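Novice: Here's a sequence, model it:
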Amino acid sequence: MSETSATSLPVTEPLPAPAPAKRVDVASLSLEALTCFVTETLGERAFRAPQIYRWLHQRGATSFDEMTDLSKALREKLKAVADIVPLVKDVELRSIDGTIKYRWKTHDGRYIESVYMPSEDRKTLCVSTQVGCAMACGFCMTGTMGLKRNLTPGEIVAQVHAVNREVRKNEGLETLRPLSNLVFMGMGEPLHNFENLKTALSILQSEDGPNFSHRHITVSTVGLVPMIERFGQETDVKLAISLNASTDEQRNKTMPVNRKWNIAALLDACRKFPLRQGRRITFEYVLIKGFNDADEDAHRLIELLKDIPVKVNLIPYNENPGLGFHTTGEERAEQFRAILADHHIAAYIRKNRGRDIAGACGQLANRGDAAPADGAT
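Specialist: I've put the predicted structure just below:
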C-alpha cells in the first residue's frame, strides 16, 4: 500500500455501545401479548404463557421465583429480559366506617391512591388510572395536582392484586380474590388513559386472571365524548357519567371539559351508548350547597335525562380545604332526591365513605409527590 493511500484512509470513531434491550413489564401484557412474548422472545412453547399469566393475575405473584411450576431455567430467562413492576405500600389510613385508603409508591417514585370499601354484601375497590389528573375539576382535590403520567395496565391491575392480598391478610380469608366489585373512580380520568384501561379491563375480566364480571365493574368519566363511543364499542363494563350540573353555565365553572363538550354533546353520546338489556347509565351528581342543589336544578336534571335509561347517584360534596365549596345538608339532599323520584328517576343519596381519612369522592390527592400525607401510618 502506498503512503498516499495509507494516509487517505478515513479516521473512524469508536462505535457507540448498543442500547440495552428494553425490558418487558409482563404484568401489563394481555394473555395474547404474553403468548407472543413467550413464544417469540423467549422461544418457549405457548402453554407456558397461561401458566405465567395465572401466577401474575390469579395469585398476584410479585416475583418470578414464586412461579414454582416453571423450571428454574425459564425463571432465569424471564428475569433476564422481563420485570414484574411492583407497587409498594407507602401509607395505610383506616376510617371509622371501615374504609381503608392505600397510598402506593410506583417504581419511579410517584404516588397513587386506591380505596377499599367493605360492606355487608360486597367488597369494593376504587381504582386509580393516572398519577394526578388533567381535567382540573374545581371541586376535586385530584384536579389540583395536574397530570403527572398515565398508569400502565400493570399498575392499574396491581392495585387490585395488592388490595386482594391486604384483605386476605386482614380478614383471614383464603380466597384468592376477596374483592367483588371495582369502580374506576380514583385518581385520574379513565378514558384519558383509554388504551391502558382497556388492557387492564381485559386482564381483570379474563378467566385466567381475576375473572371479574362485567356487571361488577364501573368506569366513571367526566365526559370525554369521543371516547365514550369507543368505550361502549370496545368494552362491556358499566358506564358512569360525572355530570354535577344542570346547566352549561354551572358546569363550565367547575368542569373545564364542558367548554369542549357541553351537556348536550355529552347526553347525545349517552343516548347512543350501547346498553345491554336492562342496563342503565349511572349519572353522578355532586350536590354543592347553593350552587347546584336547588329545586330548579332537580327539575332541569329531570328534563335532561328524560329519554336515557339512568340511575342517579347524588353525592353530598366532600369538602376540601381551599376550594371554596360546601356540602349540601341531609334535608336538602333528600328533598332533591324526592323530586327526581317523583318523576320516576331512580335516585339514591350515596353514602360517602372515608371522609375522615380524605378517602371519599373528590378527596384523593397526594398533596405533592414527595412527603406522605398528614396522619400517615
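Novice: Could you use CA atoms for every contact and neighbour count after this?
Specialist: Will do.
Novice: what about residue 239, which SS state?
Specialist: strand (DSSP: H, G, I helix; E, B strand; the rest coil).
Novice: Likewise for the one 10 residues further on?
Specialist: For residue 249, the secondary-structure state derived from three-state DSSP is helix.
Novice: separation between it and residue 201?
Specialist: In this view, residue 249 and residue 201 are 35 Å apart by Cα to Cα, to the nearest Å.
Novice: and this one, so I can compare the two:
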Amino acid sequence: MTSALNIYDPSAKPDAGPPSLAGLTRPQLRDAMMAAGVEERKAKMRADQAWRWIYHHGARDFDMMTNIAKDQRAELEKHYTLDRPEIVERLISVDGTRKYLIRLAPGVECETVFIPDVGRAGALCVSSQVGCTLNCTFCHTGTQKLVRNLTAQEIAAQVMIARDDLEEWPTSNENRQITNIVFMGMGEPLYNLDAVSDAIDIISDGDGIGIGRRRMTVSTSGVVPKIPELGERTKAMLAISLHATNDDLRNELVPLNRKYPIAELMEAIKAYPGLGNSNRVTFEYVMLKGVNDSPAEARALVQLLKGVPSKINLIPFNPWPNSPYECSDWETIETFAEIVNRAGYASPIRTPRGRDIFAACGQLRSESERLRASQRKS
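Specialist: Got it, this is the predicted structure:
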C-alpha cells in the first residue's frame, strides 16, 4: 500500500533563520568556525570535531557535540543550525521505494529516491539540478524547465535526509540500507560538475558518511568535454544515457547529441580515467516500442561498444501522461538482451521500481508538478 506524508503548504513562508552547517564541505566548515569566533589556529580542529558529529553521528543538536566546550557550542548555536531542507512530501511505494520531495527555497524543489535491494543493499538516486535543459523526449523529468543548479550542500543534504528517514546514524559498515549513490535524479550532473565533485567529497569522506567513490555513479547524457574531467576529479563510476546507436535517432531522443555526436561521445568515454574491466562504463538504454528495440539495433549496440569495458542496463520505458512512446514488449526486451549477452556484455533488465509513486526512471517531479499546478489553480 502506498503511504504518503504530505505537509505541503503553498502559503508557507521560509524562516529566514541562521544557515545550516549540514552539507558543508570541510573548508566551508572551517570558515564557518572562524565566522563564529573560533581562533584560526583552532578552527581546523573544531571543524574536524563538528564534521564527525554532523556526518558520522547525524547530529541535529549542538548539545550532542560533547567534545566541544559548552560555551563554544552555545556560540555556534547563535550563528548556525544543523537543519536539513524541508521534506514537502514523503511517499513509499508498494515495492519499498521511497521518494522525497524536498523544498530548498520558495519555489525550488527537487526529488530524491531510495531504491532498496540495489547494489549491496540499496541505492539513493540524487538530483543535481532543479529541472533540466536537455529535453530528452522519452523523459518527463527532462521536459521541465531548469530552475537552477543545486549546491554541494543541497546535494549532500539529500543523502542526510534519506539517512534520517532510514535511521542510518551513526555511520556503520554493517546493515547499511544506503550503500550506493547514483546521480540519476533531476538534471544533468556534468552541467554542475563543481558542486557534484564537492558533494562526492563530502559523501565519500571516511570520517563521515563514508560511501566509497566506486559505489557512486554519475550519469550523463553526453556532455563530452566534461567526461574525462569527471573521472579525474571524482573517481566515480561513469554511466552514459545512450538510448540509440546512430546519430539520427539519438538526435531525436537525446537532443544534446546534435552538439556532441556519438563518435565524439565514444572517444570521451575511452579517455575516462581508470577505465577497465573492474571499472566498466554503464550504458543506459531505455526500451521504446518500435523505436530502438529491434534485433538489428541490439547488434549495432554490440558493435558500437566494441573494445569498451561496458555493461548495458536495459530500462523498460516508464510511462507518463501524454508520452509519445510505449514500452517495448517483454519478449522484445528479452530478445534484445540475449543478443547483447551473447556478445559478452552484461545486460540486466532493470526492474521498474516506484512506478506507483512516480519515482521510476524519467518520472521525477511529474506527479508532484501536476499537483502543484492543480493547487495553484484552485
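Novice: returning to that earlier point: residue 249 and residue 201 of the first structure: who's more crowded?
Specialist: residue 201 (23 against 12; other Cα atoms under 10 Å).
Novice: which element is that one on?
Specialist: helix 194-205 (DSSP states H and E).
Novice: From the contact counts, what lies against that helix?
Specialist: Here helix 194-205 of the first structure touches helix 153-171, helix 225-234, going by 3 or more Cα pairs under 8 Å, 6 or more residues apart in numbering; DSSP states H and E.
Novice: The first structure: helices as residue ranges?
Specialist: For the first structure, helices defined by DSSP state H occupy the ranges 3-7, 31-36, 48-57, 72-81, 153-171, 194-205, 225-234, 248-254, 263-272, 295-305, 330-342.
Novice: Compare those and give me the one nearest residue 22 of the first structure.
Specialist: Evaluated with Cα to Cα, these place helix 72-81 nearest to residue 22 of the first structure, the distance being 7.7 Å.
Novice: buried ones in that closest one?
Specialist: 75, 78, 79 (16 or more other Cα atoms under 10 Å).
Novice: what does the second one align to in the second structure?
Specialist: Structural alignment places residue 78 of the first structure opposite residue 76 in the second structure (criterion: TM-score structural alignment).
Novice: Could you pull up the contacting residues of its match?
Specialist: Residue 76 of the second structure makes contact with 33, 36, 62, according to Cα atoms under 8 Å, 6 or more residues apart in numbering.
Novice: what about the first structure, which of these hold up?
Specialist: Retained in the first structure (both residues aligned by TM-score structural alignment, their matches' Cα atoms under 8 Å) from these: residue 62.
Novice: So which of the contacts of residue 76 of the second structure is surrounded by the most neighbours?
Specialist: Ranking the contacts of residue 76 of the second structure using other Cα under 10 Å puts residue 33 first, with 26 neighbours.
Novice: So for that one, what's the nearest residue that isn't a sequence neighbour?
Specialist: residue 43 (5.7 Å; Cα to Cα, 6 or more residues apart in numbering).
Novice: count of neighbours near that neighbour?
Specialist: Around residue 43 of the second structure there are 20 residues (other Cα under 10 Å).
Novice: what sits against it?
Specialist: Contacts of residue 43 of the second structure (Cα under 8 Å, 6+ apart): 30, 31, 33, 34.
Novice: And those residues, which of them are buried?
Specialist: Using 16+ other Cα under 10 Å, the buried members of the contacts of residue 43 of the second structure are 30, 31, 33, 34.
Novice: how near is the last one to residue 162 of the second structure?
Specialist: So that's residue 34 of the second structure. The value you get for residue 34 of the second structure to residue 162 of the second structure, if Cα to Cα is used, is 30 Å.
Novice: go on, residue 259 of the second structure?
Specialist: 36 Å.
Novice: What of residue 179 of the second structure?
Specialist: In terms of Cα to Cα, residue 179 of the second structure sits 12 Å off from residue 162 of the second structure.
Novice: now the strands for the stretch 1-150 of the first structure?
Specialist: 24-25, 82-83, 88-94, 100-105, 111-118, 123-126, 130-132, 147-150 (DSSP state E, counting those that start in this stretch).
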